[in-house]
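[1] give me a model of this one.
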Amino acid sequence: MTPSGPVGFTCQAFSALSLSPPQVLLCPGRASTTWPAIRSAGSFCVNVLAEDQAPLSDRFARAGGGRFEGVEWTCSAGGLPVLHGVAAWIECGLRSEFPGGDHTIVRGDVRRLGATPGSRPLLYFRGQYTRIAEPTADPDDPDM
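    Here you go, the predicted model:
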């Protein structure tokens, strides 16, 4: 969140880093014009999109402003944008940054998080959106 409103981008690399203390890792491109605004704010919210939100991913991946226009969102307890319908959200404080080739490696301290029960995450693999495979019943597996 900036003084002029919310900013955001689709991040290609995001991961849990540590459980104790809870931390995440994300890697915005060094050419990003949005990351500097988020850096200045000192905090960010990772919105894990739900499997039906590919259009939002595409929208936030495009260069330029207006990404939040017409998009439903609310503020987290910490005042950060949480997009409507996401599978999960993770509010973080910026801990540190490191150079990583053509990306910046960002470490964030988790402050708050939430999830939508029953929601499944949007996945992007080998240049396309995909879904988590449904488990198949194995008649020989007593746990299925």
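[2] please make it C-alpha for all contacts and neighbour counts, starting now.
    Noted.
[3] now the strands for the protein?
    For the chain, the strands defined by DSSP state E cover 14-19, 22-26, 43-48, 73-75, 81-83, 88-100, 103-115, 123-125, 128-130.
[4] in JSON lines: those strands, plus mean neighbour count.
    Putting the strands of the chain into JSON lines (neighbours: other C-alpha atoms under 10 Å) gives the following:
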{"stretch": "strand 14-19", "mean neighbour count": "12"}
{"stretch": "strand 22-26", "mean neighbour count": "18"}
{"stretch": "strand 43-48", "mean neighbour count": "23"}
{"stretch": "strand 73-75", "mean neighbour count": "13"}
{"stretch": "strand 81-83", "mean neighbour count": "23"}
{"stretch": "strand 88-100", "mean neighbour count": "17"}
{"stretch": "strand 103-115", "mean neighbour count": "18"}
{"stretch": "strand 123-125", "mean neighbour count": "12"}
{"stretch": "strand 128-130", "mean neighbour count": "11"}
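[5] can you redo these as JSON lines with distance to Thr33?
    Below are the strands of the chain laid out as JSON lines (distance: least, C-alpha to C-alpha, whole Å):
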{"stretch": "strand 14-19", "distance to Thr33": "18"}
{"stretch": "strand 22-26", "distance to Thr33": "16"}
{"stretch": "strand 43-48", "distance to Thr33": "15"}
{"stretch": "strand 73-75", "distance to Thr33": "22"}
{"stretch": "strand 81-83", "distance to Thr33": "18"}
{"stretch": "strand 88-100", "distance to Thr33": "16"}
{"stretch": "strand 103-115", "distance to Thr33": "12"}
{"stretch": "strand 123-125", "distance to Thr33": "22"}
{"stretch": "strand 128-130", "distance to Thr33": "24"}
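[6] one more, please, to line up against the first structure:
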Amino acid sequence: MSETTIDPAAFRKVLGSYPTGVCVITALDGEKPAGMVVGTFTSVSLDPPLVGFFPDKSSTSWPQIEKTGHFCVNVMGSDQQQVCRAVSAKGDEKFVGVEYVVSDHNLPIIANSIACIECRLYSVTEAGDHWFVLGEVLRMETVREDDPMLFHRGRYGGFAECM
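    Next up is the predicted model:
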């Protein structure tokens, strides 16, 4: 238990002032794709090459991804809100209408994502009501040079350059 008491609503409001990129984490659960939308993706280490993200402990998708031992980070473009809405759905409807190919590492790579980063699960550490997941990068590629999708104050959007 923390020594200070922070109101959860105030915490969300203040931290919601900080925009994040949007990624879809994917894996194959047998023959079926599994996926989740995250706004917590980050690079962690160059040597070894590690990336990380923070799935909620209540996620029903994370256990499906975790058991495969591998995952792909699909960096979403600002024009891919429909993909995020589909993958955010509950149950078996997640990948309805979502185009993807299966890579040599047996991972779903979402069509037209800005970049894809294929990883082997490196570690999972408890972090409050989330898990801190580290992945060792096996392969990565920039697919297209477009604006990333951003999440800010509960909404999806894009990047606007300052003049």
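[7] got a list of what the alignment partner in structure 1 of Val102 of structure 2 touches?
    Under the alignment (TM-score structural alignment), Val102 of structure 2 maps onto Cys75 of structure 1. Neighbouring residues of Cys75 of structure 1 by C-alpha atoms under 8 Å, 6 or more residues apart in numbering: Pro81, Val82.
[8] which of the strands of structure 1 sits closest to Gly5 of structure 1?
    strand 81-83 (9.4 Å; C-alpha to C-alpha).
[9] so how far is stretch 140-156 of structure 2 off the chain centroid?
    Taking C-alpha atoms, centre = their mean, to the nearest Å, one finds stretch 140-156 of structure 2 lying 11 Å from the centre of the chain it belongs to.
[10] same question but for stretch 132-149 of structure 2, I mixed them up
    10 Å.
[11] and stretch 28-36 of structure 2, by the same measure?
    Worked out by C-alpha atoms, centre = their mean, stretch 28-36 of structure 2 lies 14 Å from the chain centre.
[12] same check, this time on stretch 151-163 of structure 2
    17 Å.
[13] now swap in stretch 68-76 of structure 1 and tell me
    That offset, for stretch 68-76 of structure 1, works out to 14 Å (C-alpha atoms, centre = their mean).
[14] can you tell me how far Leu50 of structure 2 sits from Ser61 of structure 2?
    Computed as C-alpha to C-alpha, to the nearest Å, the Leu50 of structure 2 to Ser61 of structure 2 distance reads 22 Å.
[15] do Thr40 of structure 2 as well
    15 Å.
[16] neighbour-wise, which of the two wins?
    For Thr40 of structure 2 versus Ser61, neighbours defined as other C-alpha atoms under 10 Å are more numerous around Ser61 (21 against 14).
[17] residues contacting the more buried one?
    By C-alpha under 8 Å, 6+ apart, the neighbours of Ser61 of structure 2 are Ala34, Gly35, Met36.
[18] alignment lookup: it to structure 1.
    Per TM-score structural alignment, Ser61 of structure 2 is aligned with Thr34.
[19] map Phe41 of structure 2 across to structure 1 for me.
    Checking TM-score structural alignment: Phe41 of structure 2 goes with Phe14.
[20] contacts only, for Arg144 of structure 2.
    Asn112, Ser113, Ile114, Ala115 are the contacts of Arg144 of structure 2 under C-alpha under 8 Å, 6+ apart.
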